[in-house]
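Trainee: Predicted model and sequence below, questions to follow.
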Amino acid sequence: MPSVISVQSHVCYGHVGNSAAVFPMQKLGVEVHSIPTTVLSNHPAHSSVYGRAIESLLLHDLFLGLEDRGAFKSSDGILSGYLASVENAKVIANAIKSYKQLKPKGLYCLDPVMGDRGKGLFVSEGIPELIIDQLLPLADIITPNKFEFDVITQTNAKTFSEMISVARLLIKKNSLRCVVVTSAEQPVDKGKPKIGVLVVKAETAWLISTPYLAVSPSGAGDLFTGLFVGWIVRGFSEQFAAQKAICALYRIIELTLSAGKEELDIITHQDCIINDIENYPLKKCE
């Protein structure tokens, strides 16, 4: 059975961070060792939120415990998401270095959670710089949304061709295996706006397009990356993992919104995770 160490926020109510990613990966047959970067009552988009970031010493000890149990050697990859403090980000960077020493071929997928279009940056000061300077050079795959992609690359690519060129410069500079850009808007097609997931490698690139949704529940990006990593450690290529992830995610969002719910309804619609839903095809960009 493949296994993953997932380092993200935890909420008691709703589905964001590890609370959106762990169960879907388990549903795919992946053993998940989850480490929280925060413990919150709910995601901050609600009118009230309680809880706090995990103290850096505790976070260090949680990693140490996994290493003592052999989870670093046995895990196929590490996924990191929301970082609550600069101190914790440094702990995570050191843990990934230790993991890579024990398992040089292990996957590190960096979901550089730092902001979104219309919201701007929503992480603590210093975290974007730490992600770029310390975590990005350790990563094999990154899964930024378009806003985060622009922050990391200090660009504002308008077309998919421009995004691919910028992503390839990033791949070359940081020896990345793949860049996956989510929430990439497309030109209006016959009056129907679309949004895309762009999967870029050094020599090839693919686009998966879905209809644009004006509303998307919090945690959609976390669910996507969890599914994406789950399919990869099961042996799928990045492009097919992204296709399976976006098809399942989009269907779960559709069903969530149609039921009038604000939180991703992952449990009710868990069959979408493992069903072979391929409503949105892969389109090779070159």
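Mentor: Yep, it's here. Numbers count the residues shown, from 1 in each chain.

Trainee: contacts, neighbours, all on C-alpha from now
Mentor: Will do.

Trainee: how about the strands in the stretch 1-150 of the chain?
Mentor: In the stretch 1-150 of the chain, the strands defined using DSSP state E, counting those that start in this stretch lie at 3-11, 31-40, 51-53, 77-80, 107-110, 115-116, 120-121, 141-142.

Trainee: where do the helices sit along the stretch 151-286 of the chain?
Mentor: Per DSSP state H, counting those that start in this stretch, the stretch 151-286 of the chain carries helices over the ranges 160-174, 220-233, 238-258, 271-274.

Trainee: swap in the stretch 1-150 of the chain?
Mentor: So, for the stretch 1-150 of the chain - with DSSP H, counting those that start in this stretch - the helices run 18-27, 56-68, 71-74, 86-102, 127-130, 146-153.

Trainee: Deepest in the core, which of the strands of the stretch 1-150 of the chain is it.
Mentor: When you average the neighbours per residue for each of the strands of the stretch 1-150 of the chain (mean count of other CA atoms under 10 Å), strand 77-80 leads with a mean of 26.

Trainee: List the contacts of the residue nearest to the spatial centre of the chain.
Mentor: In the chain, the residue lying closest to the centroid (CA atoms, centre = their mean) is Thr225, at 3.4 Å. Thr225 sits next to Ala21, Asp111, Thr143, Ala245 when contact means CA atoms under 8 Å, 6 or more residues apart in numbering.

Trainee: Most neighbours among these, please name it.
Mentor: Neighbour counts for the contacts of Thr225 (other CA atoms under 10 Å) peak at Ala21, which has 29 neighbours.

Trainee: right, and that residue touches Ala220 too?
Mentor: No - in this structure Ala21 lies outside contact range of Ala220 using CA atoms under 8 Å: 9.6 Å.

Trainee: try this one side by side with the last:
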Amino acid sequence: MTVLSIQSRVSFGHVGNCAATLPLERLGQEVCPIDTVRFSSNPRYPGWRGTVIDETEMRGIVEGLDALPEEAGGGLGFVRAVLTGYFGSAGQVSVAAEAVDRVRRRVPGAFYLFDPVIGDYPGGRYVQPGVAEAMVEHLLPRANLVVPNHFELDHLTGRHTHTRAEVIEALDRLAAMGPEMAVATSVKVAETAAGSVEVIAVGRAGRFRIETPLVPVHFSGTGDMFSAVLLADWLAHRDLSRAIRRAVAATWAVVEESRKLGGPELALVAAQEAMLAADYRAVGVHPL
């Protein structure tokens, strides 16, 4: 099964496609990556360099994939799922929407996980003007599953959520705009225990939350990896609760290993066996 992954790429570190490709592959998925930007590193480092990929170039890559002959899969007919993350411009969002449509013309049941990379608390929004608005217009209605963090949930719904009930209401509002399922990560609300964060999900299987300890260090790319593991497990088992628990367990294992090693980035390669061995059954689920 092949995943078309449209997101950022860096030469140093693990964010975007550099955080998603290895987990997807280790969990049994072929990956066909399309980059939205190519940067030397995460822009949080001084002196970073790089470029936003021209939307015409992106569209050309999508068209080239769709022109593949039958022996190579029959255009985008080899793709069974699409994953999107960071976009460098609003025009790229339109190209991604076209790619989803092209895939679904070939494979009507193709699944689309939309990770609306916009920003995070406490730093706020870090995408270019117009990107978030284009996501809401073009990608949200096409998605089967949307996975915002707490900041992105608030930004997409135009509200500040301070309680679990408000988060659920906001997720329901997102789901009403197209996706069958909506999952909020890095949630911290009034009911959240000190030193913890939550994942809250709404979908066909009901509403539930998962609480995990808050790690006192920040690694870029954890959300990109989380979405990749979530998608891989969903494609294999079609069970949202299981897929989220697998993603939580795997992300926690990689973050813990990265913290122990002491580097500035996710130690994704060094921690890949810990990622695979992480036991999702140990992750508690609380119905809502």
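Mentor: All right, it came through fine. Note that this is a predicted model, so its numbers are computed, not measured.

Trainee: Phe160 of the first structure: which of the strands of the stretch 1-150 of the first structure is closest?
Mentor: For the strands of the stretch 1-150 of the first structure, the distance to Phe160 of the first structure is smallest for strand 141-142, at 17.1 Å, taking CA to CA.

Trainee: can you list contacts of the closest one?
Mentor: Residues contacting strand 141-142 of the first structure (CA under 8 Å, 6+ apart): Leu107, Tyr108, Cys109, Leu110, Asp111, Pro112, Leu136, Leu176, Arg177, Cys178, Val179, Val180.

Trainee: Take the residues you listed and lay them out in TSV including distance to Val7 of the first structure.
Mentor: TSV is the format used below for those (distance: CA to CA, whole Å):
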residue	distance to Val7 of the first structure
Leu107	14
Tyr108	11
Cys109	11
Leu110	10
Asp111	10
Pro112	12
Leu136	15
Leu176	20
Arg177	20
Cys178	20
Val179	19
Val180	19
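
Trainee: out of those, who's nearest Ala214 of the first structure?
Mentor: Among the contacts of strand 141-142 of the first structure, and counting by CA to CA, the member closest to Ala214 of the first structure is Val180, at 21.5 Å.

Trainee: Just list the residues touching the closest one, thanks.
Mentor: By CA under 8 Å, 6+ apart, the neighbours of Val180 of the first structure are Ile141, Ile142, Thr143, Pro144, Val197, Leu198, Val199, Val200.

Trainee: And Val113 of the first structure, how close does it get to Pro128 of the first structure?
Mentor: Going from Val113 of the first structure to Pro128 of the first structure by CA to CA, to the nearest Å gives 9 Å.

Trainee: who has more neighbours, these two?
Mentor: Neighbours per residue (other CA under 10 Å) separate Val113 of the first structure from Pro128, with Val113 holding more: 24 against 21.

Trainee: nearest to Lys100 of the first structure, of the strands of the stretch 1-150 of the first structure?
Mentor: Here strand 107-110 is closest among these (CA to CA), at 8.5 Å.

Trainee: Comparing the closest one with the second structure, how large is the average distance?
Mentor: In the superposition with the second structure, the average deviation recorded for strand 107-110 of the first structure is 0.8 Å (mean CA distance after the TM-score superposition for the first structure).

Trainee: which residues of the second structure does that strand align to?
Mentor: Strand 107-110 of the first structure lines up with residues 111-114 of the second structure when matched by TM-score structural alignment.

Trainee: mind checking how far the matching stretch is from the chain centre?
Mentor: The chain centre lies 9 Å from the centre of stretch 111-114 of the second structure; the measure is CA atoms, centre = their mean, to the nearest Å.

Trainee: now do stretch 247-266 of the first structure
Mentor: Stretch 247-266 of the first structure sits 18 Å away from the centroid of its parent chain (CA atoms, centre = their mean).

Trainee: who's in contact with that stretch?
Mentor: Outside stretch 247-266 of the first structure, the residues that reach it (CA under 8 Å, 6+ apart) are 14-15, 20, 210, 216-220, 223-224, 269, 272-273, 277-280.

Trainee: Can you tell me which of those residues are buried?
Mentor: 14-15, 20, 210, 216-220, 223-224, 272-273, 279-280 (16 or more other CA atoms under 10 Å).

Trainee: List just the one of the strands of the stretch 1-150 of the first structure that sits closest to Ala184 of the first structure.
Mentor: Closest among these, using CA to CA: strand 115-116, at 11.5 Å.

Trainee: The closest one vs the second structure, average distance?
Mentor: Mean deviation for strand 115-116 of the first structure: 0.7 Å (mean CA distance after the TM-score superposition for the first structure).

Trainee: elements contacting that strand?
Mentor: Strand 115-116 of the first structure is packed against helix 146-153, with contacts defined by 3 or more CA pairs under 8 Å, 6 or more residues apart in numbering; DSSP states H and E.

Trainee: where's Gly130 of the second structure relative to Ile118 of the second structure, distance?
Mentor: For Gly130 of the second structure relative to Ile118 of the second structure (CA to CA), the value is 11 Å.

Trainee: out of the two, which sits in the busier spot?
Mentor: Higher neighbour count among Gly130 of the second structure and Ile118: Ile118, with 23 against 12, using other CA under 10 Å.

Trainee: show me the residues around Thr2 of the second structure that make contact.
Mentor: With contact taken as CA under 8 Å, 6+ apart, Thr2 of the second structure is in contact with Gln29, Glu30, Val31, Cys32, Phe78, Val79, Arg80, Ala81.

Trainee: Let me have the residues you listed in TSV, adding distance to Asn42 of the second structure as columns.
Mentor: As requested, the contacts of Thr2 of the second structure are exported to TSV (distance: CA to CA, whole Å):
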residue	distance to Asn42 of the second structure
Gln29	26
Glu30	25
Val31	22
Cys32	22
Phe78	31
Val79	29
Arg80	29
Ala81	26
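
Trainee: Please point out which of the residues you listed the first structure shares.
Mentor: Compared against the first structure with both residues aligned by TM-score structural alignment, their matches' CA atoms under 8 Å, the contacts of Thr2 of the second structure retain Gln29, Glu30, Val31, Cys32, Phe78, Val79, Arg80, Ala81.

Trainee: Thanks a lot, catch you later.
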